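Student: A predicted structure for the sequence below; I have some questions about it.
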Amino acid sequence: MKRSLENIENQFEMFQILNEKGEIVNEDAMPDLSDDDLKEIMRRMVYTRILDQRSIALNRQGRLGFYAPTAGQEASQLGSHYALEKEDFILPGYRDVPQLIWHGLPLYQAFLFSRGHFHGNQMPEGVNAVSPQIIIGAQITQAAGVGIGMKKRGKDAIAITYTGDGGASQGDFYEGINFAGAFNAQAVFVVQNNRYAISVPVEKQSAAKTIAQKAVAAGIEGIQVDGMDVLAVYAATKDARERAINGEGPTLIETMTYRYGPHTMAGDDPTRYRTEETDNEWEAKDPIVRFRTFLENKGLWSEEEENEVIEQAKEEVKAAIKKADEQPKQKVTELMDIMYEELPASLQEQREEYEAKESK
């Protein structure tokens, strides 16, 4: 039994294309991306890093509500998203707002989501996504259902969902991937292993050496990917998507990544459970620095181009927060109205009380 387990674990070596020095180490796996594609991926990663910095600042100013920092996970988030099509359906976790934005959610609505405003949860027409899931792991079972729906309708599209390593410790994770495997759902499950479920190291969450190997029990494909390598994440997701729509079943992708900031801005202090040595080790793997080096060596990126993206991000964040500020404040009665088609009698009296308060 021990040998069998070791044989399984040894199958899940980390997939990498671009090493920490920005060098191609797996030429055969290099995805077919044009120079324009490569530059667009870099633009999105730089933009998202600035968005993260500005969002943290806005949170500290009291202008945003709930916020989960994303710096360090840009390759994992945006590399996987770039492999998607508009028709694909995203079921994100609370740290996965960047994928929603690049899928079509207006930036000002992302800010409203952070504030708890209902309009921030209303996806525009044509944006195939649901609002970020706060209940850890709940989106995984939902993605299995959406993926089965895609299959039954004959859609050339998939459902993709994201969670962290902590989400892979939830019952919904096992139920979701097992159900998806049993019914051959057109789904991709991305576990962004950023090493800590809030403050609990991944080694204390599971005796398994990888999260990817958990796919074996569900009878689905599994792969561990260097989550700081945007090319590897893109290639793995694109392959998983194509196999799903070709009827070859779902895939579990574990991306080895790191969040440079706290779990959320709600009081978490990562210095209490992470060492400076660990932080420095992962900062040396920064996905933006790595990809920048790769593009500069190809003559595709410059400091001037990067500064243009930075300024664009700053201006668009400024305009978006202004638009969010201009939105009418939500009312309790509005929340009741959009929650029910027919308001239950038990809430009708409460609604009348709030309506009287709001009219003053």
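Tutor: All right, it came through fine.

Student: going forward, measure contacts and count neighbours with C-alpha atoms only.
Tutor: OK.

Student: doesn't residue 90 lie inside a helix?
Tutor: No - according to DSSP: H, G, I helix; E, B strand; the rest coil, residue 90 belongs to no helix; its state is strand.

Student: that one: how many residues sit nearby?
Tutor: Look at residue 90: counted by other Cα atoms under 10 Å, it has 28 neighbours.

Student: setting aside sequence neighbours, what's the nearest residue to residue 177?
Tutor: Nearest non-adjacent residue to residue 177, counting by Cα to Cα, 6 or more residues apart in numbering: residue 218, 6.2 Å away.

Student: what sits against the one you found?
Tutor: Taking Cα atoms under 8 Å, 6 or more residues apart in numbering as the contact definition, residue 218 lies against 174, 177, 178, 181, 182.

Student: ok, now which ones touch the last one?
Tutor: It refers to residue 182. Taking Cα under 8 Å, 6+ apart as the contact definition, residue 182 lies against 218, 219.

Student: so how far is residue 138 from it?
Tutor: According to Cα to Cα, to the nearest Å, residue 182 and residue 138 sit 19 Å apart.

Student: the first one now?
Tutor: For residue 174, the distance to residue 138 equals 11 Å [Cα to Cα].

Student: tell me the span between the first and last residue of stretch 255-262.
Tutor: Taking Cα to Cα as the criterion, the two ends of stretch 255-262 lie 19 Å apart.

Student: show residues contacting it.
Tutor: With Cα under 8 Å, 6+ apart, stretch 255-262 has contacts from 68-73, 76, 190-195, 224-228, 233, 268-270, 279, 282-283.

Student: report the buried members of those residues.
Tutor: Using 16 or more other Cα atoms under 10 Å as the burial test, those include 68-73, 76, 190-195, 224-228, 233, 270, 279, 282 as buried.

Student: looking at those residues, which are in strands?
Tutor: Counting by DSSP state E, the buried ones among the contacts of stretch 255-262 place 190, 191, 192, 193, 224, 225, 226 in strands.

Student: list the contacts of the first one.
Tutor: Translated: residue 190. The contact partners of residue 190, taken as Cα under 8 Å, 6+ apart, are 160, 161, 162, 163, 252, 253, 254, 255.

Student: take this one as well and set it beside the first:
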Amino acid sequence: MSFAGPLRRSLIPRTSRTIASRYPCPKRRCFATATSATSEAPREPEGTKEVPMTVGDGGAGTIRPVRQRHGSDRLVFPGAVNSKFTNRLVFRQQDPSKAIDTYRVMDTEGQIIDETHGIDFDNMKEQTLKMYSSMVTVSIMDQIMYDSQRQGRISFYIVNAGEEGIAVGSAAALGEHDTIYAQYREAGVLMYRGYTLDEFMAQCFSNCKDHGKGRNMPIHYSSKKLNFHPISSTLATQLPHASGAGYALKMERTPACAVTYFGEGAASEGDFHAALNIAATRGCPTLFVCRNNGYAISTPTLEQYKGDGIASRGVGYGIDTIRVDGNDTWAVYKVTKEARELAISQQKPVLIEAMSYRVSHHSTSDDSFAYRARVEVEDWKRRDNPITRLRKFMELRNWWDQEKDTQLRQQLRKDVLKAFNNAEREKKPAISKLWEDTYDKPTKDQQSQMQEMKDILERYGEEYDLEGYEGGKNGVVPKR
């Protein structure tokens, strides 16, 4: 009895035989060539050159096999699909004279320098005014909230000074169904999308009207209505989330993209590399917007990494990448708009590196003059500013003047202070909020903890000042 027949057939897995039987004849022949132990692939003429091959389609499966032809003048391998052979031993190094360019639409005086921008400014007056108002509002809110932290009225704050153009310019180019994963200098994104001053203040004061119910640090905003996911203190954790969200949008065939913001310091985290790699290999429609502001807390970028900024990393991962002047609001808008269309239409990620010097301290816990010269900061403030540049743009078109600017700033300051005072007077969330939303229903352990807390407050209530909390000591309600 011979087993040669059955064994030879079993060398090809059943699933592969099933797939092969469905292919048209040419592909079946290719499959047979790759799996047969006896047949030999036909030889190609010496010196045959390879053409670039597409080896994958963003996770949907391999389009065609990668095959090294006989006599080829280049390497064709899954790890390098079109690398020419050479007899020169040269280590590849960065060429400082060939750094990635930085895209601009207008200069520091508001003059348009890219006549091919394709932006219909004549029909964007109202949108421009909204962008400018959003940026000015953020800057005024920053000043008031920074001072309030110094007075002990809130516990923490991070300002957006010098980077308002990145947040607002990009937000203006996004769709309402795009989902946002931010870091902590994207107040302008929320402001432009419709987050109210009352919502900003409620979060910073952690009062009963805060969407997060007072369980997060100030400036860690969130808005389900605006598709803005809660901000996390931990650097770069939002990046893999954005890759996953982009992949989900792709699988659902939703014409939208995921957008994530981060600083160049966060790009030194492992999550950055994991996020870019999964987005590239799975073809996730995700926009990675890096705010390269020169410093990661107290570490200058020159000490953080070698190479040509963050943009060079995107190229390394096979991601469409562009560097843009972050102080040029229109350049950020144009780049984001084009990147969004590219991500959605071609189902692929895009990396945007926006360059904008951080003129503020990292946070209210930081004194940046301990690691950089004050004259350096003042020089950047005087040299360029995204708000001033957009204002000059509007003045050149007679859309704006000093009187209008003064009136706007006075009114916005009143609006911010009104929201500030209202939020400060609101009570803190009830103590029971500490245990809510972790599970659908409180567990037995949580119920026991709440009962224990209630007993302690009833016995030692005079030791705890709970007048500022909803329900006071009665705000602890064990739920069954």
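Tutor: Looks like it arrived, so ask away. The model shown is predicted, which means the values in this text are computed figures rather than measured ones.

Student: circling back: and in the second structure, which of the contacts of residue 218 of the first structure remain?
Tutor: Comparing the contacts of residue 218 of the first structure with the second structure on both residues aligned by TM-score structural alignment, their matches' Cα atoms under 8 Å, the contacts found in both are 177, 178, 181.

Student: adding secondary structure and distance to residue 335 of the first structure, write the contacts of residue 218 of the first structure out as CSV.
Tutor: Listed next are those as CSV, based on DSSP: H, G, I helix; E, B strand; the rest coil; distance: Cα to Cα, whole Å:
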residue, secondary structure, distance to residue 335 of the first structure
174, helix, 33
177, helix, 33
178, helix, 35
181, helix, 37
182, helix, 38
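
Student: now, which of these sits nearest residue 168 of the first structure?
Tutor: residue 174 (7.7 Å; Cα to Cα).

Student: show me what residue 282 of the first structure lines up with in the second structure.
Tutor: Structural alignment (TM-score structural alignment) places residue 282 of the first structure against residue 380 in the second structure.

Student: relative to residue 153 of the first structure, how far out is the spatially most central residue of the first structure?
Tutor: In the first structure, the residue lying closest to the centroid (Cα atoms, centre = their mean) is residue 96, at 3.3 Å. Going from residue 96 of the first structure to residue 153 of the first structure by Cα to Cα gives 27 Å.

Student: likewise for residue 241 of the first structure?
Tutor: For residue 241 of the first structure, the distance to residue 153 of the first structure - Cα to Cα - is 17 Å.

Student: ok, these two, which is more surrounded?
Tutor: residue 241 (27 against 8).

Student: and residue 136 of the first structure, how far from residue 38 of the first structure?
Tutor: 33 Å.

Student: no wait, residue 16 of the first structure
Tutor: 17 Å.

Student: over to residue 201 of the first structure?
Tutor: Using Cα to Cα, residue 201 of the first structure is found at 33 Å from residue 38 of the first structure.

Student: how about residue 55 of the first structure?
Tutor: For residue 55 of the first structure, the distance to residue 38 of the first structure equals 26 Å [Cα to Cα].

Student: before we move on, what about residue 82 of the first structure?
Tutor: Here residue 82 of the first structure is placed at a distance of 10 Å from residue 38 of the first structure (Cα to Cα).

Student: of these two, who's got more company?
Tutor: Neighbours were counted for residue 82 of the first structure and for residue 38 using other Cα under 10 Å; residue 82 has more, 21 against 17.

Student: just give the nearest non-adjacent residue to the aligned residue in the second structure for the more buried one, would you?
Tutor: Under the alignment by TM-score structural alignment, residue 82 of the first structure pairs with residue 172 in the second structure. Spatial nearest neighbour of residue 172 of the second structure, chain neighbours left out: residue 333 (6.5 Å); criterion: Cα to Cα, 6+ apart.

Student: show me where the stretch 101-250 of the second structure has its helices.
Tutor: 125-150, 164-171, 187-193, 197-205, 238-252 (DSSP state H, counting those that start in this stretch).

Student: winner for burial among those helices?
Tutor: Neighbour counts (mean count of other Cα atoms under 10 Å) averaged over each of those peak at helix 164-171, with a mean of 30.

Student: show the contacting residues for the aligned residue in the second structure for residue 141 of the first structure.
Tutor: Residue 141 of the first structure maps onto residue 240 in the second structure, with residues paired by TM-score structural alignment. Residue 240 of the second structure sits next to 271, 272, 274, 275 when contact means Cα under 8 Å, 6+ apart.

Student: in stretch 272-292 of the first structure, what counts as buried?
Tutor: By neighbour count on 16+ other Cα under 10 Å, the buried set for stretch 272-292 of the first structure is 279, 282, 285, 286, 287, 288, 289, 290, 291, 292.

Student: would you say the last one is within a helix?
Tutor: Read it as residue 292 of the first structure. Yes - Residue 292 of the first structure forms part of a helix when assessed by three-state DSSP.

Student: that one pairs with which position in the second structure?
Tutor: Per TM-score structural alignment, residue 292 of the first structure is aligned with residue 391.

Student: that match is in contact with residue 399, isn't it?
Tutor: No - look at residue 391 of the second structure against residue 399 with Cα atoms under 8 Å: they stay out of range, at 9.2 Å.

Student: do you know how far residue 173 of the first structure is from residue 217 of the first structure?
Tutor: 12 Å.

Student: who has more neighbours out of these two?
Tutor: Between residue 173 of the first structure and residue 217, residue 173 has the larger neighbour count (other Cα under 10 Å), namely 23 against 11.

Student: that one is in what secondary structure piece?
Tutor: Per DSSP states H and E: residue 173 of the first structure is located in helix 171-182.

Student: ok and that helix relative to helix 138-152, angle-wise?
Tutor: Angle, helix 171-182 of the first structure to helix 138-152, by axes from the mean of the first three to the mean of the last three Cα atoms, to 10 degrees: 10 degrees.

Student: how far apart are helix 171-182 of the first structure and its match in the second structure?
Tutor: Mean deviation of helix 171-182 of the first structure relative to the second structure after superposition (mean Cα distance after the TM-score superposition for the first structure): 0.9 Å.

Student: which part of the second structure lines up with that helix?
Tutor: Counting by TM-score structural alignment, helix 171-182 of the first structure pairs with residues 270-281 of the second structure.

Student: for residue 264 of the first structure, what are its contacts?
Tutor: The contact partners of residue 264 of the first structure, by Cα under 8 Å, 6+ apart, come to 66, 67, 68, 69.
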